[in-house]
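A.B. asks: have a look at this prediction, sequence included:
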Amino acid sequence: TAFGHDAVPGRVAMIGAGGVGKAVAFGLIELGCRHLNLFDRDEARAKGLATAVSQAAPDLIVEVASSADDAVEGADGLINCTPLGMVGYAGSAVPESGLTGARWAFDAVYTPVNTEFLLAAKAAGLSIMSGYELFFFQGVDAFHLFTGQDVDQAALRLALKQGEGVSV
């Protein structure tokens, strides 16, 4: 699958270059991303992230796009690192034009689990990953850091599903 252990991200378009975008961009380096197109409404923030990522991974091609539409053109993967799609912030930061030709989509938003962006990506046949996974593993990692103990992830997922009616 697009999110398997040996999967290569391909050419990635990421919308949003704030704190979550920074974390995701450096995660993409670890996953072997070779080409990253960034867009943020704050061009200086996008350029700052592009510089930091380029310094950390000189072989990675990083471009700052002038619009979200330009960023998604020709992308294999689409990532939303903005609050758009979160409860109270309707819409999607990722243009639907990017869904054509892309293989996968990730939305850092986790409330709701199924955002407008992810529903559109799924309907277009893309492999999707919800921000719920980001949320889940932040909790798992934090628990380990604070207690030194590991979490039974399967039991935790089951408890969360039963307790909140979450579809994950």
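C.D. replies: Great, that's in hand. Residues are numbered from 1 along each chain as shown.
A.B. asks: going forward, measure contacts and count neighbours with C-alpha atoms only.
C.D. replies: Fine.
A.B. asks: I figured A46 hits F39, correct?
C.D. replies: Yes - taking contacts as Cα atoms under 8 Å, A46 lies within contact range of F39: 6.2 Å.
A.B. asks: of the two, who's got more company?
C.D. replies: Each of A46 and F39 has its neighbours counted (other Cα atoms under 10 Å); F39 has more, 27 against 24.
A.B. asks: report the buried residues of the host helix or strand of D70.
C.D. replies: Assessed by DSSP states H and E, D70 sits inside helix 68-72. For helix 68-72, the neighbour count (16 or more other Cα atoms under 10 Å) marks A68, D69, D70, A71, V72 as buried.
A.B. asks: okay, pairing it with this:
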Amino acid sequence: MGERAVALCWRPDGAYEQYRSHWGGREAVRSAVLAGTPAERLSVLEAQTWQRAGRQSLATVPNSLDYLVCEVVYLCSPWTVGVALPLWFGLPSAPGTDVSEQAASATCGALVRVTSPDEATRLLQTTRTRKLVASDAVTAGLITEQTAVQTLARSVASRTVGVGRALAAKFRR
């Protein structure tokens, strides 16, 4: 299955070279990158196996990212490596209920920047808990699925690098 990662490497022309790794999203790799100095961060990533996946602008990455399979996005520049976690905002559905096609979309998510291993762990745990509470509220008929997804997205908005097209569509309604 793998713990997939994407590395976006800045180029002087403003574009980003995109690389993918089957195992670069492991927690040990992510934590080592977050805990290291800029030089150590690059060394940790260089030790992983990467395949070139093309070139794109940073603005288009959130729309093309599969939030269901990608564990981490590394934002690389000549000076440092930043880390962003892809958070998928589709809700777990109760047995026998239908999740809307849009919420189930792999692009219903946001990239959220983190700066330490502890912050990454807290963000993932908090998001998991919020999604369970939101799912229960939707199942109980207290809020709509759209409201639940918007609330989840707003909870991390101040640290968001970008949002996927399915999530953006929920805010246009």
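C.D. replies: Alright, I've got the coordinates. Bear in mind that the values here come from a model prediction, so they are computed numbers and not experimental data.
A.B. asks: overlay them and tell me the TM-score.
C.D. replies: Superposed pair, TM-score by TM-score structural alignment, normalised by the length of the first structure: 0.26. Supporting alignment: 84 aligned residues with a Cα RMSD of 5.9 Å.
A.B. asks: from the buried residues of helix 68-72 of the first structure, which is closest to F26 of the first structure?
C.D. replies: Closest approach between these and F26 of the first structure, by Cα to Cα: A71, at 17.9 Å.
A.B. asks: so which elements touch the longest helix along the second structure?
C.D. replies: When the second structure is parsed with DSSP state H, its longest helix is helix 117-139. Here helix 117-139 of the second structure touches helix 27-35, helix 145-154, going by 3 or more Cα pairs under 8 Å, 6 or more residues apart in numbering; DSSP states H and E.
A.B. asks: looking at the first structure, which helix is longest?
C.D. replies: Max-length helix for the first structure by DSSP H is helix 131-147.
A.B. asks: quick check: buried residues in that one?
C.D. replies: Across helix 131-147 of the first structure, burial judged by 16+ other Cα under 10 Å covers G131, Y132, E133, L134, F136, V140.
A.B. asks: now the helices: where do they sit in the second structure?
C.D. replies: Going by DSSP H, the second structure shows helices at 27-35, 38-46, 61-64, 101-104, 117-139, 145-154, 165-172.
A.B. asks: my bad, should have said the first structure
C.D. replies: Using DSSP H, helices in the first structure cover 19-30, 43-56, 68-72, 116-123, 131-147, 153-164.
A.B. asks: how about the fourth one: buried residues?
C.D. replies: By neighbour count, with 16+ other Cα under 10 Å as the criterion, the buried positions of helix 116-123 of the first structure are E116, F117, L118, A120, A121, K122.
A.B. asks: out of those residues, which is nearest to A159 of the first structure?
C.D. replies: L118 (24.2 Å).
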